[in-house]
Every structure is written in structure tokens, then in C-alpha cells.
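In: give me a model of this one.
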Amino acid sequence: MQKNSHSPSLVRHALQTLPALVAALFAGHAGASGFQLLEQNASGIGNAFAGSAAVAEDASTVFFNPAGMAYLTPNKKHLAFGLDLIKPQAKFSDRGSVAAYQQVLGNGNGGDAGDLAYVPHAYFVIPLSQQISFGLGMGAPFGLKTEYDPDWNGRFHGIKSDVKTINLNPSLSFKLNDQIAIGVGANWQRLKGEFSSAVNYAALIGYLHGQPGLGGLGLNGLIPTAGYGFSNISGDDSAWGYNLGVLWQATPATRLGLSYRSEMKYHVTGTAGFTPNANLATALGLIATNISQSTADAIAAGLPTRGGAVYMDIKLPDTWILSAQHRLDDRWELLGDLSWTGWSKIQSLDFYYANDNSLLSGTPERWRDTLRVALGTNYKLDGQWTLRGGLAFDEAPVPDSTRTPRLPDSDRTWLSFGAQYRMDADSNLDIGYSHLFVKKSSIYDDGGNPANSGVLIGGYKNSVDILGVQYSKQF
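Out: All right, here's what the predicted structure looks like:
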């Protein structure tokens, strides 16, 4: 075995575990592209969230446009809460993947990586005066869960990604006059994640065998039976941001809304842990026996499998939404949305050890900003029932060249239906359903070092189903 035949750098390439972790922070098949969750209410699902920054029909306007609180029924408190169920489907088809060094391809394509997610949301609005209202919102703007079979072909690229967020959003609206209102809100957001992948111990021992002065220690005899193990990494952090909005009642029948949500800056800290491996322990023992203790300690301390405290700094994207609502007559209403998300902030993802700030891994992502276009309509069937419909097209931020199994994202098209039932003069029940047709995509992922992780080659067939229920009341 030649020196560096499996890895030019022990720290950066001996394992690809942490690039997988970083990708996992943005994993899943969320309702919107990337890892964003638009599902902050159920009343908007039936319209594919068209008109989201303009409709202001219940307390959930706290999230989409805080200025909308000024247009809720005056002199009354408003409450809205609900639950959205999101079921993604992510199925990989292998097209010639290459096994990692001293490994064989796994047991199939990993099954359906999508997993059912529950996204709760709740909002409360109270008027403080004729011009000022206060609102408080709670939701989950990012995250979802994906999980493959533990022995699948891409196990070295990723197995499980479980990301959860919670967002608390106190807000104020100011009604400047009968036509214009503005709003402002603060956002406290908490992110928590747990991630796993396989670890190629054979490649790691192979790398050690190829280093100067270690080739004659017999480490190569441990390689054929070294096999692989697993890593498990968890991390979390909290961040603060803000949101702004303006709402203009241009005519009695037409309303325009513009809202902005700021980026969120995270310093994610966590712990990396690895399953023990007897062959690696034996290899380190041979090294310690035959070279100086200080050199042996330095080698052991430099192994990615040493685990311990890790961190990364990352920005989650900001978003602009421009919305319109137009009432055609007493029954028909048209809605529209154009939104922009600043995914290009994610160009590379770097993870470091906390004890010495050494770079553990860097992964190029090269994400791009995206646009989302949505059109919707409401039809008032009678005094109790309103029917909803919507279509949307949502760009994916992930280029073909950097797609990973943690985030096999692609452009998606929404088809949405829903209904609102007016229970009485002050209470509504909303239900909405959306099916997302996700464009088929291809993947070629070598994990940065094919010897360690193999090359995952294939395609993805994805889709998403969303069902939401919401109760809203004014009192």
C-alpha cells in the first residue's frame, strides 16, 4: 500500500462523517425548497400559501406579515392554532455506485428515506389600542427527518438526519391610516439535531499504514477485517432575528403585502461519538509500542474518530414575500405570491473541533438563491363554507453537482385544495391538503474522498404530501 493512496490528509479525508453532519443540518424534504417549512398555518395550505403576506384572515398573520394584525376584526382578541402533517417520500435508485475501500456495496437503496413529521403552530393577537396590536406566534420554520436503512449503499454518506426547530415570534402592528399598516417582530429560534452515518475503519487503518515510519508495523494485516462502524452526532443552538411587514389596502377590493424575515446566525455546538473498533485500537497500540509516546499521542489525537466537542457557524436564509389579494365579487377571490429566499449564503459548510479549533471537515455546497411563485383562489360557497385552491412552483437551492443523499432536493410543483368551515360568527375550522410533485434528480456524490465513502451514483424520485388542520377564534 502506497503512502497517501487513500487520503491526502488524515484530518480532512480519513472519514467523511462531519460533512454528512453539516449536510444533515439542512436535510429533509420540507414543504418549501431546501429545508424550509412554510407550514406555519393550515389556512394557507389550501391556497399553496398564495397571498400569504396579504390575506391577514386570522392570527397566523403574525408569522407571514405582522402588519396584518391591524386588519383583523378590531377590538377583539384573536387565537389560531393547528397541526400540519408532512409526509415526504425520497426513494433512491442505484445506477452504478462504487464501493468504498475494503467495503462492499450495501443492502439495497435504503428504502423510503422520508419520515412523517408533525409541525404544530399557535398564534395569539390582542389589540392594545385602536392603532396598535400585539401578537405572539409559535412554529417550526425549518427541519424534518430522513432515515435510510443502516446498511444501504450510501451508508458512508448518511443514514439518519433528525432536525427540529422552534420559533417564538412576539410582534407589533401599527395602523398608520385606513390604507396602510406596518409591523415588526422579534424571533427567538432554537435548533436541535441528531445525525448518524457509517465510518470506514478499514480506510482509516489503511491511511495509518501508509504514513512515514508506520509501514512496517503490520497494520496492513488489520485492514481486511476492520469493517465499518457508526458515528452519532448531536448539536444545538439558539439565535435571534427579526421580521418586518407592510400592508396596503389599495382599494376596497385589493390588498398588497410585503414582508421580510431576517437571516438567523447559528453557532452550533455538539458532540461527536463513534462506535468502538477493536482493529483500530490494536493499530494504535502497535503504533504506541514502536514509536515515541508523544508521536503516538499526536496521531491518536488527530484521528477524526477521537470524537468530542465540535462546532460550526452557519447562517440560515432571509426571505422576502410580495403578496396580492383581490376580491372579484362576493364569492370569488384571487391570491398571488412571489417570494425570494437567500440560500446563496450557504456556499461551504465547515466543522471544527472545539478543543483546538482545527478544521475537521469542509464541504462545498454552492447553494443559490431561489424564487417561489404561487397563485390561489377562494370561492365562498355559502355562509358557512369557503373552498380553496392553489398552484405553486418552488425552485430548489441545490445544484446538481453538490446534491447529497442528506438533501436530494429538486424543483417542486404544488397542487393544493382546502376548505374553511365557519362554525359560528367568531370561530372557523380550516383544513388544507397539498401534494408536491418533485422533479426527478440525479446524484453523483464521492463524499470528498471515494476511498473512504465510495461513490454514490443514481437518481431520486421524491414527492411530499401535506395535510393541515387549524382552529381560529376571535373573542
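
In: use CA for all of it now, contacts and neighbours both
Out: Fine.

In: okay, now the closest residue to Tyr71 other than its chain neighbours: neighbour count?
Out: Nearest non-adjacent residue to Tyr71, counting by CA to CA, 6 or more residues apart in numbering: Ala56, 6.6 Å away. Look at Ala56: counted by other CA atoms under 10 Å, it has 24 neighbours.

In: same thing with Ala278?
Out: Residues near Ala278, counting by other CA under 10 Å, number 13.

In: what does the one 4 residues further on give?
Out: Using other CA under 10 Å as the criterion, Thr282 is surrounded by 13 other residues.

In: looks to me like it is in a helix.
Out: Yes. Assessed with DSSP: H, G, I helix; E, B strand; the rest coil, Thr282 lies in a helix.

In: report the secondary structure element holding the residue lying closest to Ser43 once chain neighbours are set aside.
Out: Nearest non-adjacent residue to Ser43, counting by CA to CA, 6+ apart: Asp430, 5.5 Å away. Asp430 is part of strand 427-438, with elements assigned from DSSP states H and E.

In: this one next, for a side-by-side:
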Amino acid sequence: MHTRLAPRLIPALIALSFSGSAAAAGFQLIEQNASGIGNAYAGSAAVAENASTIFYNPAGMTQLQAREFSVGLSLVRPSFNFSNKGSVVPALGPVSLSGDGGDGGSWAALPNAYMSWALNKDVYLGVGLGAPFGLMTEYDKNWLGAAHSIKFDIKTYNINPSIAWRVNDKVSLGAGINYMLMDVEYIKRAGAATVAPIAKLQADDTGWGWNIGALFTLSESTKLGLSYRSKVKQKLDGDLTVVGVTQVDAQAKLELPDTAIVSLTHKLNDKWELLGDVSWTGWSSIPKVVITNALGNQTLDTKFDDSWRVALGANYALNPTTKLKFGVAYDQTPVPDAEHRLVSLPDNDRLWLSLGAQWKPSKATTVDLGASYLFVKDTKINNNGGASGLIRGDYDSDVWILGGQFSMAF
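Out: Sure, this is the predicted structure:
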């Protein structure tokens, strides 16, 4: 079913419209709250400190008060600076492609909102709003790689109703369903054309998924969290417009990856708490993306590999109302090599360094602030796009993440 108007409805629900710039590897957005930024999202499936546990592990709702609300905003600023090292660009009629394209990254705002409430002492319901995947890269319109990509923009909007059940004092279980809308815009120079027009793809679709989780209280000081989010199939349908020439229907299919998380939290004493996290993402569900249209199909040959993320964190109770947060993480890219790296996604392994603070002005309210700097490994690209030319060079990249979260029990 074609759903061109649908992606406009979810931003209305959360009163914000946003694009995602991936901070996690690939185009995954791990920033589904801002309270986890300070710990580099270590312990994400076991912390359950506010209603955003609905995304990371719905079983965590049983650790909350009877009714809780949490809303947050993360600001993400990736930087992608290309340096040419022998690229070969196509001849595009009167247009001469040159230059390194400027910084392909820009600021993006990622809001989230969650609510949970107890039906009784053992059963909780909740709903979450967020954007699990997103990407935005944009270069100068006549740069060296313009026949590969000028702009690539992926937006997702996800509604996640959930339920949790406290089996006993040691075990809680949770589950949810996900209704995800996806909207894609892809702009490039049309290759091998005498007038070198701009080609613009706009397509969208909706898909369904599910998630489950379990939370185990191993002792008074130790919790273990397990969670899994399913794949979501998207059959994007839209238009391919060659500006000033023609417009045709276009389609693309992809299967957004599943994820699994194992988390552990342990209180050493009244002051210190340790957090750990290992997560896996099944990026091999996207070996390629084929854009079908009447003018000729185009294939983005990604050959993504599954990837791992490991995070360690600590919390220090400065006083009864203030907690300091620390975190470090290693995040593995799904991109297999320089030959399959895309200018629209110049991704590579990254190291997270994170700091944050939590303040509880009252028993019912909590404010979290966090900041992360991501060191992105030196990145080489050697992508031969056939008629679109060969892009060979290096990317110098990094990412800043800033965020705040407000949580309230009522």
C-alpha cells in the first residue's frame, strides 16, 4: 500500500519533525533516550531507570513507579570530510564535477517520548515513540561524487506499545509490537547523460515488527537484562524524478536488521555502580538495495556484515540527589571494506567516550544530561560505481552527541 502521507502523521503526534544522523554503526540510532548517553548506553537492557526502558527492554517497566512519563532530545553532529586520492569521475555533458563536497554531516535532532502505567502490582502497559534508524548525508551538488550521491536522507518513525509482567521478585518478562514508518530521499547526478540532470528518489512505506525482553534480579545489587528486536520489512514505493526530463514510479525493498542485547548492572557500594553491555545487529539482512524503475534499475551493493557493540559504564553517587555518569564503547561497522563503502554512508568502527549527570530535584522528577564524542577510525573508500565513476580517497570523521531527558512519576 502506498503511504506517502503517513510519515507526516507521527511527527504530529510527538510535535516534532526530525531527521536522523546515525551515531551508532550503520544507520542505526541507539539514541532512543538521552539518559543513556552518559554511560555510552552501557547496561541499556538492565538499567530501567525511567520509562525509556520500553525500547531497550520492556520487562524493565516492572521496576518503575505506578505511572511514569519520560521525554528527551538528543542532538547528533556527525562530520564526514572527504579527501580525494585518485577518483575518476564521469563526463556529464556541460557539468564538471570537482571538489571534495564539503562536510557531508550536519546537526540532527532526535526526540523520544515514553509512558508506562501499572494495571496492578505485576502487570504494566507502556508506549514509546522514537526513531530506531536514520541517516543524513549531503554534499555540494557538483562535487566529485555527485553521480554517486548528493543527498541521502532516511527517516523512521516508530510506535512501540508494550506490556510487562512481574513473574516473581526475581524475574520479569516484557514484549511489544512496533509500527514503523520509513521515508527515504535520495538525490544524485544522473550518470552518462548529456545534460547531467538531477535525479531524485522519494519513497516510503510502513512495516511491522516485535520485541521481547527479560530482566533477572540476580541479587540485591546485580541485574541481568536480555532483549531482542525483530527485523522490519519495508517495501518502499514512490517516485523517481529526473528534474526537467521525466518522472516514473520507483520501488525498493529492504529488511531492517534485528538486534539483541545482553546487559548487566552491579552496585559495588552506596557510591559506585558498574554497567556492561554487549549488543549484536543483524546487518547482513541488507546485502544490497535494488531501486527498480522504468528508466533502469540501480543497485547499492552494500554487502553489510553483522556487527557487535561492547560498552562499559559507571555511575557515582555524588550526593543523594546527584549522580555522575561515565561510559566507553566500541562500535563495529557493518561495512565490509573500502570497495563497498558508499559516499552516502561513509561508515567505520568508532570509539565512544561519554560523560553525564543525573539530578533528582524531587522524588517524582529526574533530569539527565549527557555528552559523547565518537572517534571514527580512519576511513578509506574505493567505490567503483560504473557509469557513476570511481570514488577513491579517505574520510576524516567524528561525531558529537548531546542530550537531555526529563522523567516524571505521577
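
In: tm score of chain vs chain?
Out: TM-score of the superposed chains, computed with TM-score structural alignment, normalised by the length of structure 2, equals 0.92; 390 aligned residues with a CA RMSD of 1.5 Å.

In: picking up where we left off before, neighbours around the aligned partner of the residue nearest to Ser43 of structure 1 in structure 2, how many?
Out: Following TM-score structural alignment, the counterpart assigned to Asp430 of structure 1 within structure 2 is Asp368. Asp368 of structure 2: 25 surrounding residues under other CA under 10 Å.

In: likewise for Lys267 of structure 2?
Out: For Lys267 of structure 2, the neighbour count with other CA under 10 Å is 16.

In: same deal with Leu119 of structure 2?
Out: By other CA under 10 Å, 11 other residues sit near Leu119 of structure 2.

In: could you do Gly244 of structure 2 as well?
Out: Look at Gly244 of structure 2: counted by other CA under 10 Å, it has 9 neighbours.

In: show me what it aligns to in structure 1.
Out: Aligned counterpart of Gly244 of structure 2 in structure 1: Pro276 (TM-score structural alignment).

In: residue contacts, that match?
Out: Gly229 (CA atoms under 8 Å, 6 or more residues apart in numbering).

In: wait, a helix at it?
Out: No. Secondary structure assignment places Pro276 of structure 1 outside any helix; it is coil (three-state DSSP).

In: name the nearest residue to the residue in structure 1 that Arg341 of structure 2 lines up against, sequence neighbours excluded.
Out: Taking TM-score structural alignment for the superposition, Arg341 of structure 2 sits opposite Arg403 in structure 1. For Arg403 of structure 1, ignoring the flanking residues on the chain, the nearest one in space by CA to CA, 6+ apart is Ile443 at 6.0 Å.

In: how about the one you found, secondary structure?
Out: Quick answer, by three-state DSSP: Ile443 of structure 1 is strand.

In: counterpart of it in structure 2?
Out: Alignment note (TM-score structural alignment): Ile443 of structure 1 maps to Ile381 of structure 2.

In: number of residues surrounding its match?
Out: Residues lying near Ile381 of structure 2 (other CA under 10 Å) number 25.

In: okay, it and Lys141 of structure 2: tell me how far apart.
Out: Distance, Ile381 of structure 2 to Lys141 of structure 2, by CA to CA, to the nearest Å: 20 Å.

In: list the buried residues in stretch 86-98 of structure 2.
Out: Neighbour-count burial for stretch 86-98 of structure 2, counted by 16 or more other CA atoms under 10 Å, picks out 87, 89-92, 97.

In: can I get those residues in a markdown table with distance to Lys360 of structure 2 and secondary structure?
Out: What follows is the buried residues of stretch 86-98 of structure 2, written out as a markdown table (distance: CA to CA, whole Å; DSSP: H, G, I helix; E, B strand; the rest coil):
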| residue | distance to Lys360 of structure 2 | secondary structure |
| --- | --- | --- |
| Ser87 | 54 | coil |
| Val89 | 57 | coil |
| Pro90 | 59 | coil |
| Ala91 | 61 | coil |
| Leu92 | 60 | strand |
| Leu97 | 55 | coil |
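
In: perfect, that will be all.
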